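**Student:** I'd like to go over a predicted model; first the sequence, then the structure.
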Amino acid sequence: MAETGEAEILFERRGAVGLVTLNRPRALNALSLAMLGAMQAQLDIWAGDAAVTRVVLRGRGGRAFCAGGDIRQIYALAKAGAHASVDAFWRAEYGLDATVKRFAKPVVSLIEGLVMGGGNGLSVHGSHRVSSESYSFAMPEVGIGLFPDVGMTFVLPRLPGSTGTYLALTGARIGPGDAHAVGLATHHAAAGDFDGIVDDLASGAPIAAVLGAHARPVPEPGPLVAARACIDACFCADTVAEILARLDADGAPFATEAAALMRTRSPTSLVLVREQMRRGAGLSFPEAMLTEYRMVSALMRGHDFFEGVRAAVIDKDGAPAWDPATLDAVDPATIAAAFAATGGPEPSFTGSS
């Protein structure tokens, strides 16, 4: 249950709007398996309800729209040997992302605060992503021995230049100005106007008109846009080692910071993600989701995800012991195996899974 005594996720029919509120503010609205299942069931209902013409997603608390999947829950389930439940989590999360992507009605995300991991899976595949002044995007999975999932295999390689690869390999945060510049956000409004936006959307007014009426000027782009030349020159390299070499040779503060950040990440994740970004550019959305399911299934049998979660959220010592500890020691066969079929029944992510 949520800290307020209410459910972890709330659903409301408000006029023409089907309103979803993520309701775990102390957990930064992280997605539990129960939340994923409840939202999937509700979207299935609203898909067939002619009175609901648009869906609106919000997060409670102001600090985060959604910080991602509940990795603490996944860690606990895996450590308890509940591997079927871990698999059910990934199937549910990726299946929900696919539902949002193909949903026949507009999905409007009102994003206040952090939007990371699974929060991007819910929002970025929808039709409208409204940033606010506190909007902060990141896909920091390489820092916990994972990879940018929830459909980022499809999204990030399609961002301008090498910006998607940069975001994937560093896990760096960007603000609303940069997010608009690369297409991750579509509209901008003050968080204080979000209640009014919901009310106006509930009236059935055209979405474009409502968002236009509440629009605020998009903030100026930040470091991502300012460093585009460096990003495109360095992050187009074929290997992680070459990317780091180019960043080191560049020597500017942005390049030095990016290289330092990457060197704290899981070497296995870095090599895996470079290949993920290469493959993702040529995959359809369902193919990208299936690829992610295969990748995450492989990593759940490995070491670094559990060590990364331990260091980040369990013991919080910030000192993960990656295995292997260096890029040179990452086995190419391990990377290739992560993209191979699981050998068991796999979801299709096309609506029939």
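**Tutor:** Yep, that arrived.
**Student:** CA atoms for contacts and neighbours, from now on please.
**Tutor:** Will do.
**Student:** can you give me the strands in this protein?
**Tutor:** 9-14, 17-22, 54-59, 64-66, 107-111, 114-116, 128-131, 136-138, 187-188 (DSSP state E).
**Student:** other residues contacting the second one?
**Tutor:** With C-alpha atoms under 8 Å, 6 or more residues apart in numbering as the contact definition, strand 17-22 has outside contacts at 8-13, 29, 39, 46, 52-60, 65-66, 198, 201-202, 204.
**Student:** tell me which residue lies nearest the centroid of the chain.
**Tutor:** The chain has G117 as the residue nearest its centroid, 2.9 Å off, counting by C-alpha atoms, centre = their mean.
**Student:** check contacts around it.
**Tutor:** A67, G68, G69, A138, M139, P140, E141, P148, D149, V150.
**Student:** list the buried ones in stretch 242-252?
**Tutor:** Within stretch 242-252, the residues scored as buried using 16 or more other C-alpha atoms under 10 Å are I243, L244, R246, L247, D248.
**Student:** counting neighbours, what do you get for the closest residue to I314 other than its chain neighbours?
**Tutor:** Leaving aside its sequence neighbours, I314 sits nearest to R72 (C-alpha to C-alpha, 6 or more residues apart in numbering; 7.5 Å). When neighbours are defined as other C-alpha atoms under 10 Å, R72 has 17 of them.
**Student:** residue contacts, R72?
**Tutor:** By C-alpha under 8 Å, 6+ apart, the residues touching R72 are V309, V313, I314.
**Student:** below is structure B, check it against A:
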Amino acid sequence: MTAPALFALHPTANGRQIGVITLHAEKSLNALSLAMIRAVTPTLLEWRDNPDIVCVLLQGAGEKAFCAGGDVVAMHDAIRSGDFATTDAFFTEEYALDYAIHTYPKPILAWGHGIVMGGGLGLLVGASHRVVTERSRIAMPEVTIGLYPDVGGSWFLNRLPGRLGIYLGLTGASFNAADALFTGMADFALPSALRDELCQELAAIAWTGQGEQDKRLLSSQLRELSRLTQLELPPSPIRAHYDAIQSLTDYDSVDEMVAAITRYEGADEWLRAGAKKLAAGSPTSMRLIVAAQQRARHLSLQQVFDMELNLSRQCCRHPDFAEGVRALLVEKDNAPRWSPASLAEVDEALIAGFFMPPL
């Protein structure tokens, strides 16, 4: 059986060590499974407490993806068999891992190359040093499978400029490295070809063993690498369309926002793609996405993860999540039968119930 994650230690020039974690499920684009989470978390915590280890590099196997999100097909199968113990454990342990990354006292460099979606973005955003490449393709596309942007998305999307978080959550729009830098979801852009040299670059740093000081040293090294390589990135659609996004989301109700976004019939392909994805999404997810971000606005990170745990456990018990995964990834007929079928049928009482722990 293939190990879900690989672990290695690399010596530094001054006698310290760098821990490398590789998500090891290349065929599934390094999708997060429960086994992977259970492999990564204890190692990450062990390295946190080991004074010899001064930095962690988190990467995905292969050239296609950092992490394409949670293993939602496994979630679908568990839901269909009524195994909510497994789905509850998955989200509980995934969020604990995300929180550990967000609060890690040592530098964590996440190499966000290739596909970074859903749970993958949760891992990337939490790291102290988020690196993207010219081939990064990022999204929170949960509206298409009857879920919502979780893994702390209710927290970090809320911190984007203007109403970008609402727009990206509702449309599941795909964005690139320049977008990630513009929105603050990434810190540095480096050429993908630099990956093989990365450990050598990290090994040369004069690590001190003091977490905050080492974070500054790593920032300085990555900044210098960025200046030396002068990577040319594709333009940022989010930046180009910032004013349009503000206009499309400048409404008091979810109904008006959804209507405005899906009505877009202009020439721009990026905005058209967002409109199309939203129109095909789960009506329940649409209301849930906005409600979650509104409720999370003044919550701490830990409180957001606690809130999202209730939401995600309830989503597993609501028909849309399994149905969305079935239509998109299992039977692939792209014809989900949402319940309720329209936004008008999704009332406040239904949404309020998602924020309560399941009975």
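**Tutor:** Okay, I see it. The structure presented is a predicted model; accordingly, all values stated were derived computationally and were not measured.
**Student:** need the buried residues of stretch 242-252 of the first structure in CSV with distance to P25 of the first structure, can you?
**Tutor:** CSV is the format used below for those (distance: C-alpha to C-alpha, whole Å):
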residue, distance to P25 of the first structure
I243, 37
L244, 37
R246, 41
L247, 38
D248, 40
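**Student:** contacts only, for whichever residue in the first structure pairs up with A260 of the second structure.
**Tutor:** By TM-score structural alignment, A260 of the second structure lines up with R246 in the first structure. The contact partners of R246 of the first structure, taken as C-alpha under 8 Å, 6+ apart, are A233, C234.
**Student:** how does it look with 6 Å?
**Tutor:** Counting by C-alpha atoms under 6 Å, 6 or more residues apart in numbering, R246 of the first structure touches C234.
**Student:** relative to A252 of the first structure, how far out is it?
**Tutor:** 11 Å (C-alpha to C-alpha, to the nearest Å).
**Student:** what does M39 of the first structure give?
**Tutor:** 45 Å.
**Student:** biggest helix in the first structure, by residue count?
**Tutor:** Counting residues, the longest helix found in the first structure (DSSP state H) is helix 83-102.
**Student:** in the second structure, what residue corresponds to A312 of the first structure?
**Tutor:** So, by TM-score structural alignment, A312 of the first structure is matched to L328.
**Student:** meant to ask about I197 of the first structure
**Tutor:** Under the alignment (TM-score structural alignment), I197 of the first structure pairs with L198 of the second structure.
**Student:** check V330 of the first structure too.
**Tutor:** In the second structure, V330 of the first structure lands on V346 (TM-score structural alignment).
**Student:** equivalent analysis for T291 of the first structure, please.
**Tutor:** Using TM-score structural alignment, the partner of T291 of the first structure in the second structure is M307.
**Student:** what does R278 of the first structure give?
**Tutor:** So R278 of the first structure corresponds to Q294, using TM-score structural alignment.
**Student:** on that earlier part again, what's the burial count for the match of I197 of the first structure?
**Tutor:** 13.
**Student:** how close does it get to L58 of the second structure?
**Tutor:** Going from L198 of the second structure to L58 of the second structure by C-alpha to C-alpha gives 12 Å.
**Student:** and if you look at V40 of the second structure?
**Tutor:** As judged by C-alpha to C-alpha, V40 of the second structure and L58 of the second structure stand 10 Å apart.
**Student:** and if you look at Q303 of the second structure?
**Tutor:** According to C-alpha to C-alpha, Q303 of the second structure and L58 of the second structure sit 25 Å apart.
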